[in-house]
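In: Structure for this input, please:
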Amino acid sequence: MSDETGSHTDVPENLPSAQDGHHGDTIARTDPFADPGLPPHEHRRQDIDEKAARHSERVVAGLFTLSMLGTIAFIACFVIFPVDKIVYIFPFGHVSALNFSLGLTLAVALFSIGAGAVHWARTLMADEEVADDRHRIDADDELRENVRQQWITGAKESGFGRRKLIRNTMMGALTMVPLAGLVILRDLGPLPEKKLDHTMWAKGKQLINTNTNQPLRPEDVLVGSLTFAQPDGLEESQDDFQEQLAKAALMIIRLKPDDIKDKRELDWSHQGIVAFSKICTHVGCPISLYEQQTHHVLCPCHQSTFDLSDGARVLFGPAGHPLPQLRISVNSEGNLIALGDFEEPVGPAFWERS
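Out: Next up, the predicted model:
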């Protein structure tokens, strides 16, 4: 190249010409390790078309609404399906209706929240990329203020305050999903209601020998003997047989009236025959070890010891309360009967906190 004076100017061969086009290509030619910068921002359809933006808003709100319906269906399935119902579902085969329905509805509830949040972020939230320098971990006041402003800007650009349909359905979905966890707590066991406060014993119920399945008579119980009894009408064919027996199981011991130290125990007995719950007041183990000379019974689980001649009070061990006593008498046929239920719940002393 020559200028007007006729002198020549050398041009480096590696400089781009005017036809090279992009600035990035220029940088790459001069410095292959330089930062090429961000590509030009491409607007989404929702950024330039409000109709498309409203459509995306309805899709997001619909997903959040579907999540709420999934949570409601989860609770409904928990109530409707019994735990032992088995159904055939292809291709899984025979499965528990309760487990399958709970898993399906909870998956719908959680997936819909995630899908709604992703669609919201990809179509409606600001998506312009920015570059920032790495900063120190210990931020100064200027950086903190910058982060705060970025948070405010991001919240504004997300449309959370402006798009009420998305905001309301999202809050509804996020509020309802934890209800599924609370409902699952119901599956820890049946609600006790008043079932633990009462047994099958009632006024006039005959004492049935658990070994012979025959009504007990006073002459059947010898001094120093230990006999186990259950209420009349309790049959092994009953669905709740074990549950009822676990609460109503009875120990029958005959003592000499002079050996009974507790006045109420004596009043509730019949000719020295006393009836106490067989269920330990510690953790509910069945008691069956009787020491004739001392009138003590021992729980085999944790060695709680009770004195049957003194209101079944605790002598040793972790049990916190005496064994409940059942008031007994005889009917016109000469059979031992109960005069009511236990005055306090049998077994572990939950009732002192109720």
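In: hey, let's count contacts and neighbours off CA atoms from now on
Out: Fine.
In: The most centrally placed residue in the chain: what secondary structure?
Out: Central residue of the chain (Cα atoms, centre = their mean): residue 185, 2.9 Å from the mean position. Three-state call for residue 185 (DSSP: H, G, I helix; E, B strand; the rest coil): helix.
In: And residue 315, by the same measure?
Out: Assigned with three-state DSSP, residue 315 falls in the strand class.
In: The one 4 residues further on now?
Out: Secondary structure state of residue 319, per three-state DSSP, is coil.
In: now it: how far from residue 246?
Out: The gap separating residue 319 from residue 246 is 18 Å, by Cα to Cα, to the nearest Å.
In: Residue 63 too?
Out: Residue 63 sits 50 Å away from residue 246, going by Cα to Cα.
In: The two - which one has more neighbours?
Out: Each of residue 63 and residue 246 has its neighbours counted (other Cα atoms under 10 Å); residue 63 has more, 25 against 20.
In: The more buried one reaches residue 116, doesn't it?
Out: Yes: with contact defined as Cα atoms under 8 Å, residue 63 reaches residue 116; the gap is 5.3 Å.
In: Just the helices from the stretch 251-354 of the chain, written as ranges.
Out: Listed in chain order, the helices found in the stretch 251-354 of the chain under DSSP state H, counting those that start in this stretch are 263-267.
In: Show me where it has its strands.
Out: Per DSSP state E, counting those that start in this stretch, the stretch 251-354 of the chain carries strands over the ranges 273-277, 289-291, 296-298, 305-307, 313-316, 325-326, 328-330, 336-338.
In: And the third one, what does it pack against?
Out: This points to strand 296-298. strand 289-291, strand 305-307 (3 or more Cα pairs under 8 Å, 6 or more residues apart in numbering; DSSP states H and E).
In: this one next, for a side-by-side:
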Amino acid sequence: MSESEENLPSEPSHAHGGDVPAVRGHNEFADPGLPPHEHRRQDIDERAAKSSERTIAFLFLLSMLSTIGFIACFVVFPVDKIIYVFPFGHVSALNFSLGLTLGLALFCIGAGAVHWARTLMSDEEHAAERHPISAEPEVKAQVLADFAQGAKESGFGRRKLIRNTMFGALALVPLSGVVLLRDLGPLPGDKLRHTLWSKGKVLINQNTNKPLRPEDVPVGSLTFAMPEGLEENQERFQKEIAKAALMIIRLEPNDIKDKRERDWAHEGIVAFSKICTHVGCPISLYEQQTHHVLCPCHQSTFDLSDGARVIFGPAGHALPQLRISVNEEGNLIALGDFTEPVGPSFWERG
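Out: Below you'll find the predicted structure:
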């Protein structure tokens, strides 16, 4: 044997038994095919099929009951009711009940559909060769025929109990969304048209919690006020101050352009709502030289020397003015409520 022959790799030896399978190609594998089809219990036992049918119908029925429960909870539970639920702690009774009932309604529809597909619909596997995206007319016809056959095998037309309860569940679930629209309706009544201000109510400085007097408001200053009797530690404070918050500004009487503003003022002291008429942000940026006040949210600008009319920005109308005067003790008081709703516009606003 030559030296070059000694360095060649030796061929594998098959002398010790066993045949080596032939290699079909570098990346080719034999098609294993589909395993033998195993019939489900429901395919061969009609009693099991009926049991599955009743289970699916029960899930759809439970979905309908949950939707009805959702509507009932929305009507029964007040917004401010708090309950203790382990392990979540103290939660809103309304939010918890709405989430629980709506979640159960949707889950039961999904669970019923999945159980239907797994136990009663046809589960035979069919292999088909890949074809071009644009199918031939024969293929399209075959697809439609297969769809019709699948619908037939699903038992949709034959199993009326499942079909009817599914339709009932699907028909009731959208009512949850319709009921939620109740909050967009005119349920507040006239609450948006009235605040805590009334004739004789003293203006309280929000910084000092003391009655405001004319001498406490120098020319060019900006002060925030709230109605007498409203305190920050009260449960209703946030709800009421959102409508009753005031800006108190003192102008030179000759600088006031609007006649009604001048008549409703006291010695140049004017009181306007602090709530922006765009989306309800609190206004707090005042420019003394121009008498303009700016909303920090979307830059709506109001001229406080001209009836607080809008001179820039998305706000739709002027800030409401509160008519004020002084009482016998020399404190600033309101002579009534706002004559128009404060804050953003709404469709019933006059």
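In: Need the TM-score from the superposition.
Out: The TM-score (TM-score structural alignment, normalised by the length of structure 2) is 0.72; 316 aligned residues with a Cα RMSD of 3.9 Å.
In: which of the helices and strands packed on strand 296-298 of structure 1 is buried the deepest?
Out: A comparison of these by mean neighbour count, using mean count of other Cα atoms under 10 Å, puts strand 305-307 on top with a mean of 24.
In: After superposing, tell me the mean distance of that one to structure 2.
Out: With mean Cα distance after the TM-score superposition for structure 1, strand 305-307 of structure 1 departs from structure 2 by a mean of 3.1 Å once superposed.
In: again, but for stretch 59-77 of structure 1
Out: Counting by mean Cα distance after the TM-score superposition for structure 1, stretch 59-77 of structure 1 comes out at 2.8 Å.
In: Return the set of buried residues in that stretch.
Out: For stretch 59-77 of structure 1, burial by neighbour count (16 or more other Cα atoms under 10 Å) applies to 59-75, 77.
In: Quick check: the gap between the counterpart of residue 325 of structure 1 in structure 2 and residue 85 of structure 2.
Out: Alignment note (TM-score structural alignment): residue 325 of structure 1 maps to residue 321 of structure 2. Distance, residue 321 of structure 2 to residue 85 of structure 2, by Cα to Cα: 46 Å.
In: Columns distance to residue 266 of structure 1 on top of the helices and strands packed on strand 296-298 of structure 1, output as a markdown table?
Out: A markdown table is the format used below for these (distance: least, Cα to Cα, whole Å):
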| stretch | distance to residue 266 of structure 1 |
| --- | --- |
| strand 289-291 | 19 |
| strand 305-307 | 14 |
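In: okay, now residue 190 of structure 2: neighbour count?
Out: Residues near residue 190 of structure 2, counting by other Cα under 10 Å, number 9.
In: residues contacting it?
Out: By Cα atoms under 8 Å, 6 or more residues apart in numbering, the contact list for residue 190 of structure 2 is empty.
In: cutoff 10 Å now
Out: Residue 190 of structure 2 is in contact with residue 341, counting by Cα atoms under 10 Å, 6 or more residues apart in numbering.
In: Does anything pack onto the strand or helix carrying residue 75 of structure 2? Which helices or strands?
Out: Element membership for residue 75 of structure 2 (DSSP states H and E) is helix 46-76. Taking 3 or more Cα pairs under 10 Å, 6 or more residues apart in numbering; DSSP states H and E as contact, the helices and strands that helix 46-76 of structure 2 lies on are helix 41-44, helix 93-119, helix 160-172, helix 174-180.
In: Just after the second one, pick out the following helix or strand.
Out: Using DSSP H and E, the next helix or strand after helix 93-119 of structure 2 towards the C-terminus is helix 137-153.
In: what's the average distance of that following helix to structure 1?
Out: Using mean Cα distance after the TM-score superposition for structure 1, helix 137-153 of structure 2 ends up 1.6 Å from its aligned counterpart in structure 1, as a mean over the superposed pairs.
In: what residue of structure 1 takes the place of residue 247 of structure 2?
Out: Using TM-score structural alignment, the equivalent of residue 247 of structure 2 in structure 1 is residue 251.
In: burial of the residue lying closest to that match once chain neighbours are set aside, as a residue count?
Out: Nearest-residue entry for residue 251 of structure 1: residue 228, 4.8 Å, with adjacent residues in sequence omitted and distances by Cα to Cα, 6 or more residues apart in numbering. For residue 228 of structure 1, the count of nearby residues is 20 (other Cα under 10 Å).
In: Need the three-state assignment for residue 228 of structure 1.
Out: Following three-state DSSP, we place residue 228 of structure 1 in the strand state.
In: and it, what pairs with it in structure 2?
Out: Per TM-score structural alignment, residue 228 of structure 1 is aligned with residue 224.
In: and its match, what is it in contact with?
Out: 203-207, 212, 245-249, 271-274, 284.
In: Give me the buried entries from the residues you listed.
Out: With burial judged by 16+ other Cα under 10 Å, the buried subset of the contacts of residue 224 of structure 2 is 203-206, 212, 245-249, 271-274, 284.
In: Out of the residues you listed, which is nearest to residue 91 of structure 2?
Out: Taking Cα to Cα as the measure, residue 91 of structure 2 lies nearest residue 245 of those, at 29.7 Å.
In: Do I have it right that that closest one meets residue 281?
Out: No: contact status for residue 245 of structure 2 versus residue 281: not in contact, 11.3 Å apart, counting by Cα atoms under 10 Å.
In: between these two, what contacts are shared?
Out: With Cα under 10 Å, 6+ apart as the test, residue 245 of structure 2 and residue 281 both reach 274-275.
In: For the nearest residue to residue 331 of structure 1 once chain neighbours are set aside, grab the count of nearby residues.
Out: Nearest non-adjacent residue to residue 331 of structure 1, counting by Cα to Cα, 6+ apart: residue 337, 6.4 Å away. Residues near residue 337 of structure 1, counting by other Cα under 10 Å, number 25.
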